[in-house]
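K.L.:
For reference, the sequence and a predicted model appear below.
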Amino acid sequence: MNAITTPLTVEGQSWNEYTLSNDNGMSVSFLDYGGIITSIITPDKHGNYENVVLGFDNYKDYLNNSNYFGALIGRVSGRIANSTFSLNGKTYELPANEGKHHLHGGPVGLHGVIWQVELIETATSTGAVLYHTSLDGDAGYPGTVKFKVSYTLTNDNEFTIDYEAISDQDTILSLTNHSYFNLTGNLKDTVLNHDLKIDASQYVELDHELIPTGRLVPVADTVFDFTKGRKIADGVGSNDPQNKIAGDGYDHFFIFNHKEDVNVELSEETSGRKLTVKTNQPAMVLYTGNSVDDSCTLKERQSVKHLGVCLETQSTPASLNYPGFPSILLAKHETYRHTTTFKFSTL
C-alpha cells in the first residue's frame, strides 16, 4: 500500500496529483483541484491492468470541465429549478449555469476549488482526506460549510468515498462524485454493452429541461427496470419519451429499495470486469454520457457519446419543490455524513 504525490503546474496554478495504490496493483489517482479522479487502474479477467474512468489527456482541460469528469460535486448535485429555492421563509437566488437552472453547485462549485489534502496510510488501506471550507454566501448558498471528504483504497479492491460536512446555518447540501466508468479498459468501446443492475423500483420523471416533474414512476415493464439487470443499450435505443428527453439514454434519478446487499452492479463481459456500488445514500442519478461529444481529448482516445456511465449516489434537489423525495436540507450544526463504496472485481 502506498501513496505518491506528483506536483503539477497548470496554467500558472500549483496542483498536486495523488496516486493511491494497493498491494494488488490497483490504483486510484486524483487531483487536489476539484478532488477530481483522473484514473482508476484495475485488472481484467486476464490480469491486464487498465484505466476504467474517463479523464483528460491535458490537465488544463479540467479548468473547463463542463462534463464534470471525475469531479466532486456540490454544494448541491443535480439541477435546482430556476436557480432559486426557499429556506426558513427566505428566498435564495443562485447563479444559472444550464439555461435558467443551477447545475452541480454552479459555475464555481466544489469541482473548481483546490482542496487541502492529507494522506493517510494504515496496515490495511491507503487514502487521503480532503478539506475545504465554503463561506456563507458562496454561489448564493447560506452558511459557512466545512467539508471533509475521504478517499480510501483497500487490498480488497474497494474504493470508498466518505462525505462529511457541517454548517453554521441551516442550508441545503447534496454531494456526489461524477466519475464516468467504462469497464472495457482504456476506453476500448462505449458502455452500451455493459450490463447494469440497480436495486430500484422507481425513478423520477423529467420534463424537457431535465427538471424533475415531481412524479415517481414505477420501473416495471419499462427500459428503466434494472432490477434484474439489462444492457445500457436498451435505454439508449429506446423510443420511451423519457429516454428521448435525456438525449437518447439515461439522466434519471433512481430511488434505491435498499433491499439487496449492494445497490448497483455494473459489468462488462469481454473484459470480465465487475463494479459493485454500496451506499447509504437514498438514491442515484444514472447518467450515460448522452451530452458527451467528440470535443474532448482523453488519455486514451477522443471522446464520443456514451463513452462512460456515471453512478451518482445522492439525494435530490427535487425535494425543494415536492414532498416525499429524499431531502437535501442540512440543519445548523448537524453533520452531513454519507458513504459510497466502489468494489472492483472480475466475473
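P.N.:
Now that the structure is in, tell me what you want to look at. Numbering: from 1, shown residues only.
K.L.:
all contacts plus neighbour counts: C-alpha atoms, from now on.
P.N.:
OK.
K.L.:
my hunch is that residue 62 is in a strand, does that hold up?
P.N.:
No. Assessed with DSSP: H, G, I helix; E, B strand; the rest coil, residue 62 is helix; it does not lie in a strand.
K.L.:
my read: residue 195 touches residue 264, true?
P.N.:
No. The criterion here is CA atoms under 8 Å, and residue 195 misses it with residue 264 at 10.6 Å.
K.L.:
These two: who's more crowded?
P.N.:
Using other CA atoms under 10 Å as the criterion, residue 195 and residue 264 rank with residue 264 on top: 23 against 18.
K.L.:
for the more buried one, what are its contacts?
P.N.:
196-199, 276-278 (CA atoms under 8 Å, 6 or more residues apart in numbering).
K.L.:
so how many other residues sit close to residue 100?
P.N.:
A count of neighbours around residue 100, defined by other CA under 10 Å, yields 14.
K.L.:
Next, count neighbours for the nearest residue to it once chain neighbours are set aside.
P.N.:
Using CA to CA, 6 or more residues apart in numbering and skipping the chain neighbours, the partner closest in space to residue 100 is residue 82 (5.4 Å). Neighbour count for residue 82, taken as other CA under 10 Å: 16.
K.L.:
Comparison target, given below:
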Amino acid sequence: MPASTSPRLTRTRALAAVLGLGLVATTGLTAASAASARSRPSISAEAWGTAPDGTAVQRYTLRNGDTTVRILTYGGIVQSLEVPDEDGDVDNVVLGFSDLEGYVANNNPGPYFGALIGRYGNRIAGGKFTLDGVEHQLPLNNGPNSLHGGTDSFDKQVWEATPVKGSREVSLKLRLVSPDGDQGYPGELTTEVTYTLARHRQLSVHYEATTDAPTVVNLTNHTYWNLAGEGSGTIEDHELEIDASRYTPVDSTLIPTGELAPVEGTPMDFRHATPIGERIREPFQQIVYGQGYDHNWVLDRRSEGDLEKAATVHDPDSGRTLEISTTEPGLQFYSGNFLDGTLVGTGGKVYRQGDGLALETQHFPDSPNQPDFPSTVLRPGETYDTTTVFKLSD
C-alpha cells in the first residue's frame, strides 16, 4: 500500500469499485450517493382523514426525479402534481382541495377534481339504457341525465391501495369492487386502476375491469390542469391541439345527437395549436350549449387499441407542455365553464370560470343509447383494458 493512501480511502475505493462508481475523493462518493438516493423513485403513505362511512383515507406521495404526485384512496383522486417550469420553479399544476372535507362536501355534485370516474364517465341520456332487452335506470344527477356514474359513484368510494416500487418507476394500484345493481348498473364489476410515475415527468393510468354479468363501462380520470400553476388564473391563453377532425355535437342537455361532425371551419377545430380563449366566446351553437367547451372529440386513430397521441397543451408563460396519449377513441375537453368562484383550491385561491381544463380520455358519451358509437358493453370473460399517459415537459 502506498504510504499516502489511508486504509479508510482504500476501503472507500473498494466499495466504489464494487458499485461501479467513479471516485475523485471520499466526499465525492458521499455527495453522489446522496444525490442518487434523492433521485430514486419513492412512494409513501400518510393518514388523510376519514370518509363519511368511517373508512380511513390515505394520501400516497409518489416521487420520481423532479416530479411529485399525491393520490388519495378516496375517489382515486390526483390531489396534486408538482413539476418545474422552464426556469426551474416548481408549481402544482392540477386543481383540487387542501383537505378531505373539501372533496367530500364539494366534489360530487361539483367539479370532480382529479377523481377516477365510473362506472360510466360522461352523460347517459335520461339516465337509462337497454342491454340484452333489459332496461336499466340510473340516478339523474345532471338535469334529465345521469353523469359520471351517478350520485354515489367511484369518485366517492375508498379504494384498496397497493404500492409498487421499481428501480425506475413507482406505482399505486387501486382496486374497487362495485356490487351488482350499484347505481342501477348490472353485474358485479371489479376494477383496478394503476397510476405509474415514470422518469421524465410521465404519469400513466392503466384501467382494467371484469364483470360477472353483461354491463357497460367507461372509465376515465377527471384531473383539471393549469400549467401556469393551480390558482394562477385563466387557462384561456393555453394553446391546445387535439388530434381529431370530428367531434360529437350535443343537444341543449349536452347529450350527443349521434352525428360525427367535422371540426373544419368551426371553433371546434384544434388540429393546430390554438389558444383556448381565441374562439370560446363566438356565437356558435355548440359553445352556447356548453357555456364554453364541454364536448367529445373523435380522435383520428391510426390503429384501434394502440397508445397514440391525442392532445397537447402548452402554456407560453411557464413553458410547460402536457402531451396526452391514449388507447381510447375519444377525448372530452372541458374548459372549466362551471367554476364560479365559490370553491377555494389547494393554494388558498378561489377557482373562477376557466381557471382549469379537463381532458378526459374515454369512449363516447351516451354510447349505450347510440348504436353507431364504439361499444362500451363488457361481458363475462372479457377484460376492459385501457391506458392513458400524461407527459409533462418544459
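P.N.:
Done, it's in. The structure displayed is predicted, hence computed values, not measured ones.
K.L.:
TM-score of the superposed pair?
P.N.:
The TM-score (TM-score structural alignment, normalised by the length of the first structure) is 0.97; 344 aligned residues with a CA RMSD of 1.3 Å.
K.L.:
what residue of the second structure takes the place of the residue nearest to residue 100 of the first structure?
P.N.:
Aligned by TM-score structural alignment, residue 82 of the first structure pairs with residue 126 of the second structure.
K.L.:
if I read this right, its match contacts residue 144, doesn't it?
P.N.:
Yes. If you go by CA under 8 Å, residue 126 of the second structure and residue 144 touch, sitting 5.4 Å apart.
K.L.:
just checking, what's the longest strand in the first structure?
P.N.:
Determined from DSSP state E, the single longest strand within the first structure is strand 335-346.
K.L.:
Mind telling me what element the closest residue to residue 347 of the second structure other than its chain neighbours is part of?
P.N.:
Distances taken as CA to CA, 6+ apart put residue 231 closest to residue 347 of the second structure, at 6.4 Å, once the chain neighbours are dropped. Per DSSP states H and E: residue 231 of the second structure is located in neither a helix nor a strand.
K.L.:
For residue 231 of the second structure, grab the count of nearby residues.
P.N.:
23.
K.L.:
And residue 255 of the first structure, by the same measure?
P.N.:
Neighbours of residue 255 of the first structure under the rule other CA under 10 Å: 25.
K.L.:
Next one: the counterpart of it in the second structure from residue 362 of the second structure, what distance?
P.N.:
Under the alignment by TM-score structural alignment, residue 255 of the first structure pairs with residue 298 in the second structure. Distance from residue 298 of the second structure to residue 362 of the second structure, counting by CA to CA, to the nearest Å: 10 Å.
K.L.:
picking that back up, OK, contacts around the residue nearest to residue 100 of the first structure?
P.N.:
96, 100-102.
K.L.:
and if you look at residue 26 of the first structure?
P.N.:
Shown in contact with residue 26 of the first structure (CA under 8 Å, 6+ apart): 40-43, 49, 157.
K.L.:
redo that, cut-off 10 Å
P.N.:
1, 20, 40-43, 49-51, 153-159, 344 (CA atoms under 10 Å, 6 or more residues apart in numbering).
K.L.:
And for residue 286 of the first structure?
P.N.:
Contact analysis of residue 286 of the first structure by CA under 10 Å, 6+ apart lists 198, 249-254, 309-313.
K.L.:
contacting residues for the aligned residue in the second structure for residue 67 of the first structure?
P.N.:
Aligning on TM-score structural alignment places residue 67 of the first structure opposite residue 111 in the second structure. By CA under 10 Å, 6+ apart, the residues touching residue 111 of the second structure are 95-96, 103, 222-224, 336, 338-339, 343, 358.
K.L.:
can you count the residues close to residue 54 of the second structure?
P.N.:
Neighbour count for residue 54 of the second structure, taken as other CA under 10 Å: 8.
K.L.:
Could you measure from it over to residue 74 of the second structure?
P.N.:
Noted for residue 54 of the second structure: a distance of 12 Å to residue 74 of the second structure, by CA to CA.
K.L.:
Centre of the first structure to the edge, which residue is at the far end?
P.N.:
Centroid-distance maximum for the first structure: residue 89 at 31.1 Å, with CA atoms, centre = their mean.
K.L.:
Name the SS class of the residue lying closest to residue 338 of the first structure once chain neighbours are set aside, please.
P.N.:
In this structure, residue 338 of the first structure finds its nearest non-sequential neighbour in residue 163, 5.2 Å apart by CA to CA, 6+ apart. At residue 163 of the first structure the chain is in strand, as set by three-state DSSP.
K.L.:
Please report the number of neighbouring residues for the equivalent of residue 379 of the second structure over in the first structure.
P.N.:
Residue correspondence to the first structure (TM-score structural alignment): residue 379 of the second structure is matched to residue 331. Close neighbours of residue 331 of the first structure, defined as other CA under 10 Å, add up to 16.
K.L.:
ok, residue 331 of the first structure to residue 166 of the first structure distance?
P.N.:
Noted for residue 331 of the first structure: a distance of 9 Å to residue 166 of the first structure, by CA to CA.
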